[in-house]
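A.B. asks: Give the three-dimensional model of this entry:
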Amino acid sequence: MLSTGKGRTRPGDFRWEIPARFNIGVDICDRWAAKHPDRTAILDIDDQGGERTFTYARLRAQSNRLANALVTRGVASGDRVAVLMPQRAEVAIAHIAVHKLGAISLPLFALFGPDALLHRLHDSGTRTVIADRAGAEKLSALRDRLPALAHVLILDDDGPESYRAALAEADEAFTPADTAADDPALLIYTSGTTGNPKGALHAHRVLLGHLPGVEISHDFLPQPGDLIWTPADWAWIGGLLDVLMPALHHGVPVVARRFSKFTAEAAFGLLREKRIRNTFLPPTALKMMRRAPEHLADGLCLRSVASGGEPLGAELLEWGRRVFGVEINEFYGQTECNMIVSACGVQEPATPGVMGAPVPGHDVRVLDHAARPCPDGTEGVIAVHAPDPVMFLRYWNAPEATEAKFATGPGGRWLLTGDRGVMRNGKIRFIGRDDDVISSGGYRIGPGEVEDCLMTHPAVHLAGVIGVPDPLRGEVVAAYIQLVEGAEPSDALATDIADRVRTRLAAHEYPRIVRFIGTMPLTTTGKIIRAELRAMARAGSPP
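C.D. replies: Below you'll find the model as predicted:
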């Protein structure tokens, strides 16, 4: 599919080879089942420690049965089928079945509340949901407001909508749809840090578009003995298309482990006990693990650690080298156009504040207001040249938002990420979201670096940084702090926390305002919702 040197994406020899006809379900399941049916695809571990092994043959058989069960319930090509359950093998089976059918899968986070579920299911016009029992219970109160929703197949249930019974009654033979690479396959809603989440519609080719970035961020995946796991839920693009599907494409076994609550101790234990070689750890998970005793990392055999979603600072990167024994490779992208920038530790050590270089195959630039490339070292908006295999097709039911996501300049049509950055010597330094960058006294300050510095204070559990209006400086840095358990707020502690930034970063970056809050507002993917912090600031006090 790709000229990547046997799975190793290297800048000098890369070229896209996207076939005209391509189907994600066939690629990540049936292709391997035909060649190596007994090869392990997924090792599924539940909260009680029970294990199930899914070979590619087992994935093919169950996804074929599910595809036939969906057909008997009226699901056709182009229909939306939602997947509502935590990380487990049935998530993969559901997506594979939907894609082989030619329908569109909609991943949903198991911890979504009723409003989040209602918006996504109503906006998408979802016809069928595949859910575990907890998810089905949430849906039961919403079904009268979802006129398009005809069926809910329920795992671990023996009722009339039993998933188990539906598969048992269905044929194991199924002929996959002959889909084009550009046919719709996935509808993934954005995190919704501002306004209602928008559905980003992706084509089957999106998997192929992800592969170079995944390979680089994991120090040239696959290698013999690779085994991958992430705590990121497979409902998000980071879990689904940065880990699960690329690993299955490459024949790398995936560990599915659903924690009722993520803890550093549990993560270290899983990495050690299952001898996991590759992991994607979001920044929030890394920060929690950094606070745990380092001896918990004894016995790890990690080959690659990747992270994306928020910038990592110098101290977190150094901690990773010491504890994991490898570089943490930062990567960058967003739901609409993911895995477009990455570092690669086996090529060169990570540079704090630098995300990495554009991944081969993706033309990523920093543009000015007229969509012209900025000179080296000049701040602008990070943009991706269109078309691109990893780029979304459009926003669902939002043509105006789709058009606003793009700009045309001298170099052609560009997708605008909305993030600010600086390109220098072919690498990109992340500054912040366009509305997150703080302008203070003539300085432009990215909140991520300040937050990372604040997180090194022993009393700080989470830190969120915003700019608040100031008559003299335009804006000043304000830090919202969630303390570790047992720490007590005080003026002296606020001063000590602020001074950490003054002495470790720069005087113009230190927070002149420090507020203590009980719980940091986070998206379901663990990102700080700075819009809520700005609302707190306007209100004059934390909640």
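A.B. asks: going forward, measure contacts between C-alpha atoms and count neighbours the same way
C.D. replies: Will do.
A.B. asks: Check for me that residue 537 belongs to a helix.
C.D. replies: Yes: looking at residue 537 with DSSP: H, G, I helix; E, B strand; the rest coil, it is inside a helix.
A.B. asks: from memory it sits against residue 468, does it?
C.D. replies: Yes: contact criterion Cα atoms under 8 Å: residue 537 and residue 468 qualify, at 7.1 Å.
A.B. asks: and residue 412, how many neighbours does it have?
C.D. replies: Per other Cα atoms under 10 Å, the neighbour tally for residue 412 reads 12.
A.B. asks: what sits against it?
C.D. replies: 385-386 (Cα atoms under 8 Å, 6 or more residues apart in numbering).
A.B. asks: Tell me how far it lies from residue 405.
C.D. replies: Distance of residue 412 to residue 405, computed by Cα to Cα, to the nearest Å: 14 Å.
A.B. asks: Buried residues in stretch 188-198, which are they?
C.D. replies: Residues of stretch 188-198 classed as buried: 188-191, 198 (neighbour count, 16 or more other Cα atoms under 10 Å).
A.B. asks: Stretch 332-339 too?
C.D. replies: By neighbour count on 16+ other Cα under 10 Å, the buried set for stretch 332-339 is 332-339.
A.B. asks: Widest-spaced pair of these?
C.D. replies: 332 and 336 (11.8 Å; Cα to Cα).
A.B. asks: report the longest strand in the protein, please.
C.D. replies: Determined from DSSP state E, the single longest strand within the chain is strand 412-424.
A.B. asks: Do a quick rundown of the helices in the stretch 301-450 of the chain.
C.D. replies: In the stretch 301-450 of the chain, the helices defined using DSSP state H, counting those that start in this stretch lie at 314-324, 399-404, 447-454.
A.B. asks: Show which residues not belonging to stretch 365-372 make contact with it.
C.D. replies: In this structure, residues lying in contact with stretch 365-372 by Cα under 8 Å, 6+ apart are 373-374, 379-385, 407-411, 414, 421-423.
A.B. asks: Identify the residue nearest the geometric centre of this protein.
C.D. replies: The centroid of the chain falls nearest to residue 238 when counting by Cα atoms, centre = their mean (2.4 Å).
A.B. asks: To check against the first, give me the structure of this:
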Amino acid sequence: MLNDLNTEQLAKIGLVRDGADLSISVPDDANIYAMTVGAQMAAGNGERVAMIFEQPDGVTTLTFGEVDRAATALAAYLRDLGLGRGSLVALHTGNRPETAIAHMAICKIGGTAVTLSQLYGPDALGHALNHSQAKCLLTIERAWAPLRGNAAETFTQLEHVLVAESAGPEANLTEILSGSAPADFILELTGANDPALLMYTSGSTGMPKGILHGHRVLASYRPSINLFFNLSLEDEDAVYFSPSDWAWVGGLLDMLFPAWMAGRPVATAEARFKAEWAYEFMARHKVTHTFLPPTAIKRLADTDNPRSKYDLSLRVICSGGEALAAETLTWVERELGAVCNEFYGMTEVNHLIGNCQALYPRRPGSMGLAYPGHDVRLVNDNGVEVEPGQEGEIVTRADAPTRYLGYLKNAEKEAELRLGEWMRTYDLAVRDADGYFWYKGRSDDLIKSSGFRIGPAEIEECLIAHPAVAEAAVVGKPDKDRGSIIKAFVQLARGFEQSNDLTEQLREHVRSRLAPYKAPREIAYVEGFEMTSSGKINRKKLRQAEIDAHKH
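C.D. replies: Here you go, the predicted structure:
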């Protein structure tokens, strides 16, 4: 356990001993550039490979020195536009080198990066750009071309657009990055509590909301990053990869920045994630460490005996964003031969709970233990802590080390996350007598049926454990007698077909493994699921469709 580590070992992963407890070390001058590319340059690692970018016509490799030079060239250009400390610069460049380099450039001028997913349609993109009032956007020709004609009307705050491989009148980002970097450029690095990232992320209601994080975020994540990568972050041969969008926490703060903090390369591509492609990509680039959401892992699990087909180097898979089924974790370690550490948190306050196989045993199906430096409790509706074995809402202290700076222009939403001295998550769990947490679902996903409070997560996990089920989502369907009934949407695994017999088998599977009142009264078979922008099944839409149908 962590108590066995000495002071030097703890300091290496960002922890300090505080009496009998451990706390997270966040220096006042913590800065994302200084902790990543800046640290590598200071250590003389400029010739180390920082990024491997695979495209259909070949592979581009960048060293830390090349990234630093390109970032300085871009920073100088942005400064010449009048941008600097406090300026918002929007990034709409995808999982490409331009995105990573631009983050470093924005740090160098003391600005704030507005992270925008290329999955956003024009309305969501327009909302984020107009809401943030960012004056400058970096994008790529393929993404910008369909927006160019109506840009002035749609993006009313923009003054500068830089386009990689531009085919229009905008400044060519590709040429800027390959231009000369002024030798006399002066850095303006801001501190731990200054804004670094404005992340527009999907919520349960409305348009994407802007979440501000300070530079402290990477320093505060450092202990948990080391733990869910199983204390192997700096393995000499480590190569990192994630299909998760770099506009959100999973791809950016759980993979890209950690890899560069360790001085290790990131392999990336713009190809759409498919199991066969992912296996081939990871084999080609000898990927050892990856962040994969549970949905991606389940897609990989459709392949039989993957190690007999692909020359994989996988060592550690960390996963978060949704509950990881016990069967999925077992499959990863049996079939891929990799350690799989699940962790939990949300964009506003992350890395609260998780696993580290190198330090303590995991319990399949469990979220893990509270990570060091975090005070995590389960409380009832009145904010009173519940006993072990009782279901409660996950909360943490309002001054948690990984908490955000706040929502942009949304104090009302910010107030919704406060419960006295606690910060709410609206996620439900049970903690056992040994301190392990077991996820039960979102409080707003809660199904109330015939007086029972039923969380969908355990039913979904139970269904997925059946060999006929590839994926499942469970919602409450309005019912005049019971309030709600349980309805399951099931995507079948290869080789299975829907039938009345199978429906009854699935009901019995849940009935026998969980409880009779948790067995779905209705099961609908679907070809696939609509996903949210953060890669989760859009249960809200499924639930709303049932509510709308009930009204008619």
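A.B. asks: What ranges does the stretch 201-350 of the second structure have for its strands?
C.D. replies: For the stretch 201-350 of the second structure, the strands defined by DSSP state E, counting those that start in this stretch cover 209-214, 240-241, 266-269, 289-291, 316-319, 339-346, 349-354.
A.B. asks: Columns distance to residue 45 of the second structure on top of those strands, output as TSV?
C.D. replies: Listed next are the strands of the stretch 201-350 of the second structure as TSV, based on distance: least, Cα to Cα, whole Å:
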stretch	distance to residue 45 of the second structure
strand 209-214	26
strand 240-241	17
strand 266-269	15
strand 289-291	20
strand 316-319	24
strand 339-346	29
strand 349-354	29
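A.B. asks: what's the closest of those to residue 163 of the second structure?
C.D. replies: Across the strands of the stretch 201-350 of the second structure, closest to residue 163 of the second structure is strand 266-269 (Cα to Cα), at 18.6 Å.
A.B. asks: Map residue 522 of the second structure across to the first structure for me.
C.D. replies: In the first structure, the residue matched to residue 522 of the second structure (TM-score structural alignment) is residue 513.
A.B. asks: of the contacts of stretch 365-372 of the first structure, buried ones?
C.D. replies: Looks like these have 373-374, 379-385, 407, 414, 421-423 buried, using 16+ other Cα under 10 Å.
A.B. asks: Map residue 426 of the first structure onto the second structure.
C.D. replies: That one, residue 426 of the first structure, aligns with residue 435 by TM-score structural alignment.
A.B. asks: Please give the number of neighbouring residues around that match.
C.D. replies: Counted with other Cα under 10 Å, residues neighbouring residue 435 of the second structure total 12.
A.B. asks: returning to what we had before: I'd guessed the match of residue 522 of the second structure sits against residue 481; true?
C.D. replies: No: using Cα under 8 Å as the test, residue 513 of the first structure is too far from residue 481 to be in contact (10.6 Å).
A.B. asks: who has more neighbours, the two?
C.D. replies: Between residue 513 of the first structure and residue 481, counting by other Cα under 10 Å, residue 481 is the more crowded of the two (26 against 17).
A.B. asks: Give me the distance from stretch 71-81 of the second structure to the chain's centre.
C.D. replies: Mean-position distance between stretch 71-81 of the second structure and its chain equals 29 Å (Cα atoms, centre = their mean, to the nearest Å).
A.B. asks: Just tell me the aligned range of it in the first structure.
C.D. replies: Here stretch 71-81 of the second structure aligns to the first structure at residues 63-73, judged by TM-score structural alignment.
A.B. asks: List the buried residues in the matching stretch.
C.D. replies: Neighbour-count burial for stretch 63-73 of the first structure flags 63-70 (criterion: 16+ other Cα under 10 Å).
A.B. asks: As a check, name the ranges of all strands in the stretch 401-550 of the second structure.
C.D. replies: With strands called from DSSP E, counting those that start in this stretch, the stretch 401-550 of the second structure shows them at 406-407, 418-419, 422-431, 437-442, 447-449, 452-454, 469-479, 483-492, 522-525.
A.B. asks: Not counting sequence-adjacent ones, nearest residue to residue 127 of the second structure?
C.D. replies: residue 207 (7.4 Å; Cα to Cα, 6 or more residues apart in numbering).
A.B. asks: again with residue 21 of the first structure
C.D. replies: Excluding the flanking residues, the one nearest residue 21 of the first structure by Cα to Cα, 6+ apart is residue 180, at 4.2 Å.
A.B. asks: can you give me the strands for the stretch 1-150 of the first structure?
C.D. replies: Using DSSP E, counting those that start in this stretch, the strands of the stretch 1-150 of the first structure run over 2-3, 15-16, 40-45, 51-55, 80-84, 104-108, 128-131.
A.B. asks: Out of the ones you listed, flag the one nearest residue 266 of the first structure.
C.D. replies: Closest of these to residue 266 of the first structure is strand 40-45, at 12.8 Å (criterion: Cα to Cα).
A.B. asks: What is the mean deviation of that closest one from its aligned residues in the second structure?
C.D. replies: Compared with the second structure after fitting, strand 40-45 of the first structure deviates on average by 3.0 Å (mean Cα distance after the TM-score superposition for the first structure).
A.B. asks: Report the angle between that strand and strand 51-55.
C.D. replies: Our comparison of strand 40-45 of the first structure with strand 51-55, counting by axes from the mean of the first three to the mean of the last three Cα atoms, to 10 degrees, yields an angle of 170 degrees.
A.B. asks: by contact count, what packs against strand 40-45 of the first structure?
C.D. replies: When contacts are defined as 3 or more Cα pairs under 8 Å, 6 or more residues apart in numbering; DSSP states H and E, strand 40-45 of the first structure packs onto strand 51-55, helix 89-101, strand 254-257.
A.B. asks: can you tell which of these is closest to residue 108 of the first structure?
C.D. replies: With distances scored as Cα to Cα, the stretch of those nearest to residue 108 of the first structure is helix 89-101 (10.2 Å).
A.B. asks: Residue range in the second structure corresponding to the closest one, please.
C.D. replies: Under TM-score structural alignment, helix 89-101 of the first structure corresponds to residues 97-109 of the second structure.
A.B. asks: Check stretch 522-540 of the first structure too.
C.D. replies: Using TM-score structural alignment, the match for stretch 522-540 of the first structure in the second structure runs over residues 531-549.
A.B. asks: Give me the buried positions along that stretch.
C.D. replies: Residues of stretch 531-549 of the second structure classed as buried: 532-535, 537-539, 542-543 (neighbour count, 16+ other Cα under 10 Å).
A.B. asks: again, but for stretch 254-272 of the first structure
C.D. replies: So stretch 254-272 of the first structure, judged by 16+ other Cα under 10 Å, has buried residues 254-259, 264, 267-272.
A.B. asks: What is the aligned counterpart of residue 293 of the first structure in the second structure?
C.D. replies: In the second structure, the residue paired with residue 293 of the first structure according to TM-score structural alignment is residue 304.
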